[in-house]
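Chemist: Compute the structure for the input listed below.
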Amino acid sequence: MQLTALLKYCASQHASDLHLAPGEPPILRRHGRLYRLAVNALDADSLSEALQTVLPVFLRDRLASERACDFRLSLPETQARVHLYHQRCGLAAAIRLLPSDLPDMAALGLPAAVADWTHVPHGLILICGATGSGKSTTLAALVHQINRLRACHILALEDPIEFIHTGLKALVTQREIGSWDGGFAQALKTALREDPDIIMVGEMRDRETVALALEAAETGHLVLSTLHTRSTANAIARICGFFPADAQQTIRLQLSQSLHAIMAQMLLPSSGDGVRVLAHEVLHATHAVRHVIRENRLEQIETLLQTGRQHGMHTLRQCLDQLVAQQLIAPEASAIDT
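Modeler: Okay, the predicted model is just below:
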């Protein structure tokens, strides 16, 4: 199997993902839908051999012990994020193709309020959404814009590194977590000693990482990160839920003081050429929002979003209705539970 040629073909078809599994032909994801290629099914031994050749040496033990690993793959004309995993029939891969150029905030269809986030001196900004909703791309666009505008030190902690940032006005240092035994939490501990102004944490996966991120945001750093939640209110609940009940009041207080903004996003099929359109919900930490976080009245977040347009806030439903009115998505595409 020629992996390089296959990835090149995926890029030519504007596919976002490539799935390789024994007993199946290569499967592409294009505009959210899966398509099997009209070729022979992959042989388990040949597939395993091809995937092992691109696996970094330092990850071989992890793949053997944890049965899965992630890494960035750089090939001529193609960049990708690779997830290898063992399944019933043998070694398989889920490969996300990465754009060759850094994402531009205007081209992504981000709300206007997000442009102001690039000037925020400190606090916590979260990008939320399901897998495949474009969180990493939005985060990369934010970092790229800050890099263009501010003379600061941006420290990015990623697993794996997806977009390569070259210093423009900022100093950008990127560290891959894959080779660290302590994961994001250990990397974040050392990051605080490296004089960063802005810390990008690829994903907040555990209690210790969340605690360190909140501490960094409280002590004068701007922290950018992602969470796997579908709404802004769920993001707040998820952060608090990492901690035991007797610590949650303290965490709510910490979060209410350090939070700057949350955006929850999803990608929907467009009404025209089949590309996907970004839909979003934006929450800013106004005085009222900080109060409901402290008092654990998250059921009031929806009302604050609905009435907070003057603060740059809106609900997902308001965004969907606007996309339908602009004929960017079909009415049936907006018929989702918000």
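Chemist: from here on, contacts and neighbour counts on C-alpha atoms
Modeler: Fine.
Chemist: Just the buried residues of the top helix by length along the chain, please?
Modeler: Determined from DSSP state H, the single longest helix within the chain is helix 135-149. Applying a neighbour-count criterion of 16 or more other Cα atoms under 10 Å, the buried positions in helix 135-149 are 135-147.
Chemist: Tell me which helix or strand comes right after it.
Modeler: The helix or strand immediately downstream of helix 135-149 is strand 153-158, counting by DSSP states H and E.
Chemist: can you state the direction angle for that following strand and helix 135-149?
Modeler: 160 degrees (axes from the mean of the first three to the mean of the last three Cα atoms, to 10 degrees).
Chemist: how far is strand 153-158 from where the chain is centred?
Modeler: How far strand 153-158 lies from its chain's middle: 14 Å, per Cα atoms, centre = their mean, to the nearest Å.
Chemist: Tell me the first helix or strand C-terminal of that strand.
Modeler: Sequence-wise, the next helix or strand downstream of strand 153-158 (DSSP H and E) is strand 171-176.
Chemist: Residues touching that following strand, excluding its own?
Modeler: 147, 151-161, 165-166 (Cα atoms under 8 Å, 6 or more residues apart in numbering).
Chemist: Could you rerun that using 6 Å?
Modeler: 153, 154, 155, 156, 157, 158, 159, 160, 161 (Cα atoms under 6 Å, 6 or more residues apart in numbering).
Chemist: coming back round to it: kindly present the buried residues of helix 135-149 as CSV, with separate columns for distance to residue 170.
Modeler: Below are these laid out as CSV (distance: Cα to Cα, whole Å):
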residue, distance to residue 170
135, 22
136, 20
137, 19
138, 18
139, 16
140, 14
141, 14
142, 13
143, 10
144, 10
145, 10
146, 8
147, 5
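Chemist: this one next, for a side-by-side:
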Amino acid sequence: MNNSLGRRLSIGGGDYFTVKQNFNTFFMTTTENLTINRILNAVAERKATDVHFVVGNNPIIRINGQLTDLADEEVINPEFLESLINFFAGEDKLEILKKKKEIKFAFNWLDKARFRVYIFKQKGYYSISLKLVPQQVRSLEEIGLAKAVAGFCRSKRGLIFVSGPFNSGRSSTMSAMIDFINKNIGGRILSFEEPIEQIFINQKSMIEQREVGQDVDSFSQGLASIKDEDVDVVAVSKVDSIESLELILELAESGRLVMAMVDYDSAISCLEGLISDFPQSKKQWAQDVIADYLVSIIVQRLVPTVQGGMVLAVEILIGSSSVKSLIKEGRYGNVESIIQTSRAEGMISLDYSLAELVRTGKIAQAEAIKQAVKPQVLMASLKKQ
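Modeler: Presented below is the predicted three-dimensional model:
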């Protein structure tokens, strides 16, 4: 290959920069390189979770849930953004970006940090969002879920859904569950991720991580390919289609433990949403499979504390016999009542979890109300004590 050859990549309204065929060579000034490394160093040192690069704005970082401008840095112009894209993306990724106008991948920076990179187009220009990936997998104990979730991970088969909004710690919980199984139980674990964030080392388990867009074309294609494979645990970082969801249920039916990340804000909305996605001809089947194989639904929030950090609030629904019966009958409102009255069995509602955080002085009442599924339930819980 002739490394002197280049090509043009259209960013925004025109052709802005040349990318060498050897993607290790970047057209970047020393000043630009220093700026990028200074920003990434600030992200790591200030324990930010995210950084955003948008044309016309200063770089923006998120610390303890709050967005903050890096006011000392210059406003981002198209040329600097082009250098950023060159810095993060290789030749193969630039080809995908040119075709699809967006791409997600993981990026290791100087052995100091690992980022999940999302490059996308808005208002005619590309923007970049980075999420800092923890350098080490946090254990279930460290994230405060050991007592509740470790037992779910010991299940031989079934469905575990980890739900919540963006930036709620779902990826950390999924990684912690895989880590727990790897260290304590064993088996063959297959994950489908977009992109791969944490890299696992085999201990008691054999772990294979497949990246969507690189190792498989889609979640559904990857899931379909393992239906007849020797696999004990399947982890899915995104349920992106009804085809993927159907395959997840089929894998649980076939005797695998399947852990999947979804986007609902409560256990009840998760149940309703998963089943309502199916066409009428398959709704009863989906309802029956979820009822028969549900291990747990874990719903999360990361809530700002009064001391400036973040704390986990959680809702846990367990697939008990009474819960399974109600799901089969489609009586989801009654499932909510069971969550609220079954704390002795390990279930907890998100609103009760928030109320406990208020009672212990970890979060402000106003913040709890903002995060609550049903603020009136939260307030009623607070008035009881």
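Chemist: ok, back up a step: name the nearest of the contacts of strand 171-176 of the first structure relative to residue 247 of the first structure.
Modeler: Nearest to residue 247 of the first structure among the contacts of strand 171-176 of the first structure: residue 157, at 26.5 Å, using Cα to Cα.
Chemist: ok, the aligned partner of the closest one in the second structure - how many residues close by?
Modeler: Correspondence of residue 157 of the first structure to the second structure, assessed by TM-score structural alignment: residue 192. Residue 192 of the second structure is flanked by 24 other residues according to other Cα atoms under 10 Å.
Chemist: Residue 192 of the second structure contacts residue 236, doesn't it?
Modeler: Yes. With contacts counted by Cα atoms under 6 Å, residue 192 of the second structure reaches residue 236, the gap being 5.0 Å.
Chemist: Secondary structure class of the counterpart of residue 310 of the first structure in the second structure, three-state.
Modeler: Under the alignment (TM-score structural alignment), residue 310 of the first structure maps onto residue 344 of the second structure. Three-state call for residue 344 of the second structure (DSSP: H, G, I helix; E, B strand; the rest coil): helix.
Chemist: Relative to residue 338 of the second structure, how far out is residue 344 of the second structure?
Modeler: Residue 344 of the second structure is 11 Å from residue 338 of the second structure, where distance means Cα to Cα, to the nearest Å.
Chemist: neighbour-wise, which of the two wins?
Modeler: Shown here are residue 344 of the second structure and residue 338; by other Cα under 10 Å, residue 338 has more neighbours (20 against 7).
Chemist: A strand includes that one, no?
Modeler: No. Per three-state DSSP, residue 338 of the second structure lies outside any strand segment and is helix.
Chemist: so who does it touch?
Modeler: Here residue 338 of the second structure is in contact with no residue (Cα under 6 Å, 6+ apart).
Chemist: ok, now with 10 Å
Modeler: With contacts defined as Cα atoms under 10 Å, 6 or more residues apart in numbering, residue 338 of the second structure is in contact with 317, 318, 320, 322, 323, 326, 332, 347, 348, 349.
Chemist: so what corresponds to the first one in the first structure?
Modeler: Spelled out, that is residue 317 of the second structure. Using TM-score structural alignment, the partner of residue 317 of the second structure in the first structure is residue 283.
Chemist: what about whichever strand or helix holds its match, distance to the chain center?
Modeler: When elements are assigned from DSSP H and E, residue 283 of the first structure belongs to strand 276-284. Centroid separation for strand 276-284 of the first structure versus its chain: 13 Å, with Cα atoms, centre = their mean.
Chemist: Filter the contacts of residue 338 of the second structure down to just the ones in strands.
Modeler: 317, 318 (DSSP state E).
Chemist: Any chance of CSV for the contacts of residue 338 of the second structure, columns distance to residue 298 of the second structure and neighbour count?
Modeler: Below are the contacts of residue 338 of the second structure laid out as CSV (distance: Cα to Cα, whole Å; neighbours: other Cα atoms under 10 Å):
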residue, distance to residue 298 of the second structure, neighbour count
317, 7, 28
318, 9, 24
320, 14, 15
322, 18, 12
323, 15, 22
326, 18, 16
332, 16, 18
347, 10, 22
348, 10, 23
349, 10, 28
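Chemist: Including distance to residue 49 of the second structure, could the contacts of residue 338 of the second structure go into JSON lines?
Modeler: Shown next, in JSON lines, are the contacts of residue 338 of the second structure (distance: Cα to Cα, whole Å):
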{"residue": "317", "distance to residue 49 of the second structure": "28"}
{"residue": "318", "distance to residue 49 of the second structure": "30"}
{"residue": "320", "distance to residue 49 of the second structure": "36"}
{"residue": "322", "distance to residue 49 of the second structure": "40"}
{"residue": "323", "distance to residue 49 of the second structure": "36"}
{"residue": "326", "distance to residue 49 of the second structure": "39"}
{"residue": "332", "distance to residue 49 of the second structure": "35"}
{"residue": "347", "distance to residue 49 of the second structure": "29"}
{"residue": "348", "distance to residue 49 of the second structure": "27"}
{"residue": "349", "distance to residue 49 of the second structure": "27"}
